[in-house]
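K.L.:
I'll drop the sequence and a predicted model, then ask my questions.
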Amino acid sequence: MPEQSPSPKRRGRLLRFGAAVVVLCAVAGYLVVQYVTGAGTPGCKVVSAKGGGAAYEFTPEQAVNAATIAAVGTGRGMPERAVTIALATAIQESGLRNLDHGDRDSLGLFQQRPSQGWGTPKEIMDPTYSANLFYEHLAKVRDYTRLPLTVAAQRVQRSGFPTAYAKHEPDATLLAAALTGESAATLTCAGRRTATQAAGPDAVRSALARDFGRDVLEPAAAEVGGATTPTPTPSADEGDGRTVTLPVTADTASDGGRGLRQRGWQLAHWAVANASALHIERVSYAGWEWTAGNTDSQWRRVGARAAGGAEKDADAVRIVTGR
């Protein structure tokens, strides 16, 4: 007697079961890839060093621009308050994005207008140029550090919405504390490491020179085979040629009268902010280490620091790039 074929209802159940198994396998495979590779939507976050839950989340693109604004400000010897004002202004004007459009002929991070004497379109679209120009005008505002943030920003910008900057002060304050080095281990980035520009030690050094000036590179040394030779080229860690070592000395920390620790954390946070753009895999400073692409990408204590010992390696920031 021939075997009866499954009823339509039973065939439907089998098909649904098979489809569910396929979906579950696909989801499991995706989660495994996410866990192993650290893939996912890239994102950055800065938190308050004082606790209390205050935090600001932003994209890698915004992180790069914010780090540039902070580096230019401290390079000019401007105080942290100036950096806060600049960051709040850029958040309001462009969302910390280097826009090639805006109201009328407004352009760039600060929506500066060529027709109003802010420079050529090409100049304004250079974040370092536009940040320098903002600080140049801010420095001319009398007692700007004592003014309400929105008043100081408006005297530079002459915006049609003069009170709009105030709402960004809390976020800008958190960013400024991290990106000037005032707070330690408070800025992190997580997600896929996708270089959006040239990567490697040379690219890192070029970006550092762009934001901080070439002086930040001059003390760098090459560590090859245990020997140390003064040179402006990237140092090599364990012979792999992927590590840029930035000494933190009294000379390099002199901008604005800032201390060694503050300078070190500024450079370390700058590197994390640029990790996605420059394919930076690891940053270490003063017994702390940040590694890109793991499940949470947080700063972690290492070595003696992890064991409750004394702070170590506070004399240099080490940036390890991808292969």
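P.N.:
Okay, I see it. Numbers count the residues shown, from 1 in each chain.
K.L.:
Going by C-alpha atoms from here, please, whenever you check contacts or count neighbours.
P.N.:
Will do.
K.L.:
Pretty sure Val47 sits against Asp171.
P.N.:
No - between Val47 and Asp171 no contact is recorded; they are 9.4 Å apart, counting by Cα atoms under 8 Å.
K.L.:
what's the overlap in contacts for those two?
P.N.:
The contact sets of Val47 and Asp171 overlap at 55-56 (Cα atoms under 8 Å, 6 or more residues apart in numbering).
K.L.:
which residues sit in contact with the closest residue to His168 other than its chain neighbours?
P.N.:
Take His168 and drop its neighbours on the chain: the residue closest to it by Cα to Cα, 6 or more residues apart in numbering is Ala88, 5.2 Å away. Taking Cα under 8 Å, 6+ apart, we find Ala88 in contact with 165-166, 168-169, 171-172.
K.L.:
go again using 10 Å as the cut-off
P.N.:
Taking Cα atoms under 10 Å, 6 or more residues apart in numbering, we find Ala88 in contact with 82, 95-96, 149-150, 153, 164-173, 175-176.
K.L.:
And Asn65, by the same measure?
P.N.:
Each residue near Asn65 by Cα under 10 Å, 6+ apart is listed here: 71, 87, 90, 96-98, 109, 127-128, 131, 211, 273-274.
K.L.:
Out of those, which comes closest to Thr188?
P.N.:
Minimum distance to Thr188 across those is 7.5 Å, recorded for Ala273 (Cα to Cα).
K.L.:
Alongside the first one, take a look at this:
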Amino acid sequence: MSSPAADRRARSLLLPLFVLLLVAALLTAGALVAVELRAGRPSAGEPRCVVSSTDESGDRRRHTLSAEQSANAALITAEAVERGTGTYAAVVALATAMQESQLVNIDYGDRDSVGLFQQRPSQGWGTVEQIMDPAYATAAFYDGLAEIDYASMSVTDAAQAVQRSAYPDAYAEHEDMARAFATSLTGRTEGSLNCVLAAPDRPGDPGAAAEALGGAFGGTAPAPVVDGEQVVVPAPGEPAGWAVAHWAVANAAELGIAQVSFDGRTWVRADQRTTRFAPAPGWVPGTGAHPDGAPPADDVVVVLASR
């Protein structure tokens, strides 16, 4: 039987060991967060959007962007859809914007570079005010891309031909992410984008959502119709319908979107909660999300958060 003195010595040795393990755990967590930030990805718990893809070896990979990055990615790919340039142009554009700005519309950069694509007024891209408009900057990039035979070029060569960067090989680092998000946001992969977001902090504005959606896709999708707390895009077909549906999910944080439905499936913002052992459910059958009757499968139906 151990003595009280021996028990005290054992406890005195355990306390430093516990503190050491706690410090190590905190340092490891901090290092992981730092890696995520350097990679331009959100840390655990932040609003985020995820697309899964399969690599050449058949392994599944998850590509994660923050809600802000995803909304900008959706803007960039919607421009490709509207122009009819195909998915590859969107891949080049996304890889470029990720390398240049981490897909964030920043008002600073190398020398006079600003915006999503770090375009420079001194190189003829436009005024600072123009370049800081993401829609203008994106259109300017695609205008530059249209002047070269990008379809026959690698992602990094095509990006470099437009950007004239001091680091021409860096764009290739983002090609896998760009392909996954471009394929999803152009509607080529169904129900492939999921965003995990906090509850809306204000009601959504159906009119504003319809205007933003219509402006993003122009005439490549039917005009959105406001119906109470909903915005309906009637029978857009595929892949346009999935492009619109994924765009709505990517912009859910900004526009106060609570649900998106298309093709018999529904994304429910309130249900996207992850646990240690299970991922967020993402898109689910519409009959399960709407037991009283699912929305018409041919329409994209966007439900705004209510008061």
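P.N.:
Happy to help now that I have it. Here the structure is a predicted model, which is why all the values come from computation and not from measurement.
K.L.:
Any idea what the TM-score comes out to?
P.N.:
The TM-score (TM-score structural alignment, normalised by the length of the second structure) is 0.76; 250 aligned residues with a Cα RMSD of 2.4 Å.
K.L.:
Now find how far off-centre the longest helix anywhere in the first structure is within its chain.
P.N.:
In the first structure, taking DSSP state H as the definition, the longest helix is helix 8-37. Chain-centre distance of helix 8-37 of the first structure: 38 Å, with Cα atoms, centre = their mean, to the nearest Å.
K.L.:
now it: which residue numbers in the second structure?
P.N.:
Under TM-score structural alignment, there is no match for helix 8-37 of the first structure anywhere in the second structure.
K.L.:
residue boundaries of the strands in the second structure?
P.N.:
For the second structure, the strands defined by DSSP state E occupy 48-54, 60-66, 193-196, 225-227, 230-233, 257-262, 265-268, 283-285, 300-304.
K.L.:
Any idea which of those gets closest to Pro203 of the second structure?
P.N.:
Closest to Pro203 of the second structure of the strands of the second structure is strand 300-304 (Cα to Cα; 7.1 Å).
K.L.:
What span of the first structure is that closest one aligned with?
P.N.:
Taken onto the first structure by TM-score structural alignment, strand 300-304 of the second structure occupies residues 317-321 there.
K.L.:
average distance between that stretch and the second structure?
P.N.:
Mean deviation of stretch 317-321 of the first structure relative to the second structure after superposition (mean Cα distance after the TM-score superposition for the first structure): 0.2 Å.
K.L.:
How about Gly228 of the second structure, nearest residue that isn't a chain neighbour?
P.N.:
Closest to Gly228 of the second structure by Cα to Cα, 6+ apart is Pro206, at 7.6 Å.
K.L.:
about what we covered before: turn the contacts of Asn65 of the first structure into JSON lines, columns for neighbour count and distance to Leu24 of the first structure.
P.N.:
Formatted as JSON lines, the contacts of Asn65 of the first structure follow (neighbours: other Cα atoms under 10 Å; distance: Cα to Cα, whole Å):
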{"residue": "Ala71", "neighbour count": "26", "distance to Leu24 of the first structure": "47"}
{"residue": "Leu87", "neighbour count": "31", "distance to Leu24 of the first structure": "45"}
{"residue": "Ala90", "neighbour count": "28", "distance to Leu24 of the first structure": "44"}
{"residue": "Leu96", "neighbour count": "24", "distance to Leu24 of the first structure": "39"}
{"residue": "Arg97", "neighbour count": "20", "distance to Leu24 of the first structure": "39"}
{"residue": "Asn98", "neighbour count": "21", "distance to Leu24 of the first structure": "41"}
{"residue": "Leu109", "neighbour count": "31", "distance to Leu24 of the first structure": "44"}
{"residue": "Pro127", "neighbour count": "23", "distance to Leu24 of the first structure": "46"}
{"residue": "Thr128", "neighbour count": "21", "distance to Leu24 of the first structure": "49"}
{"residue": "Ala131", "neighbour count": "26", "distance to Leu24 of the first structure": "50"}
{"residue": "Asp211", "neighbour count": "21", "distance to Leu24 of the first structure": "47"}
{"residue": "Ala273", "neighbour count": "29", "distance to Leu24 of the first structure": "36"}
{"residue": "Asn274", "neighbour count": "26", "distance to Leu24 of the first structure": "36"}
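K.L.:
which one of those sits closest to Thr145 of the first structure?
P.N.:
Checking these against Thr145 of the first structure with Cα to Cα, the nearest one is Leu87 at 14.2 Å.
K.L.:
quick one: what's aligned to that closest one in the second structure?
P.N.:
Match for Leu87 of the first structure (TM-score structural alignment): Leu94.
K.L.:
Would you confirm that its match contacts Ala178?
P.N.:
Yes - Leu94 of the second structure lies in contact with Ala178 (Cα atoms under 10 Å); the separation is 5.3 Å.
K.L.:
Check the contact lists of those two and give me the overlap.
P.N.:
73, 88, 155, 171.
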